[in-house]
Structures are given as structure tokens and as C-alpha cells.
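Asks: Mind folding the following:
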Amino acid sequence: MKKYSFFLIISFFLVSCYDKTSSNPTEVYQLWIGTKPSKQIKVINGQYWESGHWTKEYVLFLELQTDKSFWDKFKKENNLIIDTIKNEMITSEQPKWFNPSKNSIQYKINDHFDQGSRYYEDLTNNKIYIYEIQL
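Replies: Presented below is the predicted three-dimensional model:
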């Protein structure tokens, strides 16, 4: 009986450890937010990775075209502040399309538990670039 229980437990952990990835922009948005984008949001590009573990570790990149009201609400709900420390490169794994202009305003979460997520308001083309990481 102990062997059977051990085998069952090991099987559960092996089966439940599949990563989830996507580069479909709409799917990436849905994996991130949990709903389809509204009509005011155009999802241009996306990349998503989620660990297969129960901890829901994930990394995502999004490029959005949206109106000012969405962005203002998003900043407020997520407690974003302007990040005064400019990082030229977020990670070596960022996609080629993730390229906010030098005129972008960089935001971060106003919290001591900042894991490095950054949000960019590109004033050149009114796009929003999102790099979010939860580990």
C-alpha cells in the first residue's frame, strides 16, 4: 500500500509540472488578466511563460494600444509610480518587438516586494509595453 501511495504522489507531481507558454497576443492577455481584451484595447504582441508548479510563477511581455482612460485606471489600480532608475535592458529573454522608445515613461509597482516588473507608456506612439514577472 505504501508503494502505491508513493507512486501516486510522484505521478501527481510529474504530471502537474508542465510549463505553459504562448506567443499569441490575445491568449497572452487572457492568461494574464483572465478575460478577453475589451474593445478599447488592441493587443499587438505578447509572450507568456508560466511554470507548471502550483506557485504560478510567470513572465509576460505585452504590447498594447489603448486609450488614456484604461491606462490611467490601470496605473491607479496597480499602484504604479514613475521609476526614476532607467533600465536599458530588462532581460536577455525579452522579445525583439519589446522596444519602448526613449520617450517612454517607465513605471514600477510602489511596493517593497517589487520583483522587477516594469510598465512603459510610450509617448511617441501611445502604446503600452508591459513586462511582468512573478517568481
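Asks: okay, CA-based contacts and neighbour counts for the rest of this
Replies: Fine.
Asks: pull the longest helix from this protein.
Replies: helix 2-15 (DSSP state H).
Asks: Could you point out the helix or strand that follows that helix?
Replies: Next in sequence after helix 2-15, counting helices and strands by DSSP states H and E, comes strand 20-22.
Asks: From what I see, Gln47 and Leu60 are in contact.
Replies: Yes - judged on C-alpha atoms under 8 Å, Gln47 makes contact with Leu60 at a distance of 5.6 Å.
Asks: Mutual contacts of those two, please.
Replies: Contact criterion C-alpha atoms under 8 Å, 6 or more residues apart in numbering; residues shared by Gln47 and Leu60: Val28.
Asks: so how far is Leu64 from Trp71?
Replies: According to C-alpha to C-alpha, to the nearest Å, Trp71 stands 10 Å off from Leu64.
Asks: Please read the previous query as pertaining to Phe7.
Replies: Distance, Phe7 to Leu64, by C-alpha to C-alpha: 46 Å.
Asks: And these two? Which one has more around it.
Replies: More crowded of Phe7 and Leu64, by other C-alpha atoms under 10 Å: Leu64, with 19 against 11.
Asks: Secondary structure element holding that one?
Replies: Residue-wise, Leu64 maps onto strand 58-66 under DSSP H and E.
Asks: run this one through as well so I can compare:
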Amino acid sequence: MSSSSPFSRSLRKPVAALWGCQLSTGSRSYVVKEEDNFLEHLVLLRTICLGADAGDELHVVAVDSKNAYGDHKPVPIAALRPSVLPMVNLKGVELVPPITFVLKCGAGPVYLSGQHIILEDDAESEA
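Replies: Next up, the predicted model:
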């Protein structure tokens, strides 16, 4: 790691894991919980897409996460319809748990995917 990396200065290394969930009539919301391990967590949302058997109706996905003012308000982030826009790629959507994804309208299935980043202490850098 170069000395100019922001992670080397903080003595933490990022560990990334593939993350995903499904929203549908049976499960209209999904919660990414806050971990109690004193590490920093971040969810990078990358893709929202409709399943092959989603009906030709509007599917609206909203996210409820704490904003800069500490409020929790659901914000629509995607409106998908199979015949018009079955999938959206996102860039720059970084969310700090706890996060709730909600299927506001439509029956789904709607699939969300991205990365769950954990900043772990880098014991080798500390030594």
C-alpha cells in the first residue's frame, strides 16, 4: 500500500463482501442492521433490477437511512417497469447502516445488489 492511500493513514484496511437482497409482495422491506463490533460499515448500492417474472407495472424502491441532519425519511431511489426500464446501475450511493430498503409499489421481485465494506484495523500497519 502506498503512503498516499487514505486507508494507510487511518491504519484500516477495507474488506469488501458481495451484498444483495430481494423485495417482493411477501417481503416488502429489508433491513441492513448496524453491527456491534465497533468497526466502520458501509453499503455501496450498485444495481437494482426487476426479476424475470415481475409484472409490467411500476415498481418503486425507496431507502430509509439517517441523513446528514439525523432524520429518517424514506427517499425513492428507483422507479422501474419491465417494458421501459428493467434495471438501473447506480454509482456513488454509499449508505451507513442501519438502512431499510422498501418496495413502495409494485409486486416485484426486485433485486438490489452491491458491496458491504468493513474497515478493519490493519494490525500489520500498526506494528
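Asks: Work out the TM-score between the chains.
Replies: For this chain pair, the superposition-based TM-score is 0.25 by TM-score structural alignment, normalised by the length of the second structure; 56 aligned residues with a C-alpha RMSD of 4.8 Å.
Asks: I'd like the next helix or strand past the strand holding Leu64 of the first structure.
Replies: Using DSSP H and E, the helix or strand that follows strand 58-66 of the first structure in sequence is helix 68-77.
Asks: burial count for Val93 of the second structure?
Replies: Other residues near Val93 of the second structure come to 11 when the count uses other C-alpha under 10 Å.
Asks: surely it meets Leu42?
Replies: No - between Val93 of the second structure and Leu42 there is no contact under C-alpha under 8 Å: 10.1 Å.
Asks: could you check the angle strand 58-66 makes with the host helix or strand of Leu31 of the first structure?
Replies: Applying DSSP H and E as the criterion places Leu31 of the first structure in helix 25-33. Using axes from the mean of the first three to the mean of the last three C-alpha atoms, to 10 degrees, the direction of helix 25-33 of the first structure lies 120 degrees away from that of strand 58-66.
Asks: quick one, helices of the second structure?
Replies: Along the second structure, counting by DSSP H, helices occupy 6-9, 123-126.
Asks: Out of these, which is closest to Val88 of the second structure?
Replies: Minimum separation from Val88 of the second structure across the helices of the second structure (C-alpha to C-alpha) falls at helix 6-9, 29.9 Å.
Asks: Now do the buried residues in that closest one.
Replies: By neighbour count on 16 or more other C-alpha atoms under 10 Å, the buried set for helix 6-9 of the second structure is Phe7.
Asks: which residues are in contact with the helix or strand hosting Glu121 of the first structure?
Replies: Assigning secondary structure by DSSP H and E places Glu121 of the first structure in strand 118-122. Here strand 118-122 of the first structure makes contact (C-alpha under 8 Å, 6+ apart) with 100-101, 103-109, 127-132.
Asks: Counting neighbours, which of those residues end up buried?
Replies: With burial judged by 16+ other C-alpha under 10 Å, the buried subset of the contacts of strand 118-122 of the first structure is 100, 104-109, 127-132.
Asks: Filter those residues down to the ones in strands?
Replies: 104-109, 127-132 (DSSP state E).
Asks: Between those residues, which sits nearest Val15 of the first structure?
Replies: Glu132 (26.5 Å).
Asks: ok, now how distant is the closest one from Phe74 of the first structure?
Replies: The gap separating Glu132 of the first structure from Phe74 of the first structure is 14 Å, by C-alpha to C-alpha.
Asks: Thank you kindly, that will do.
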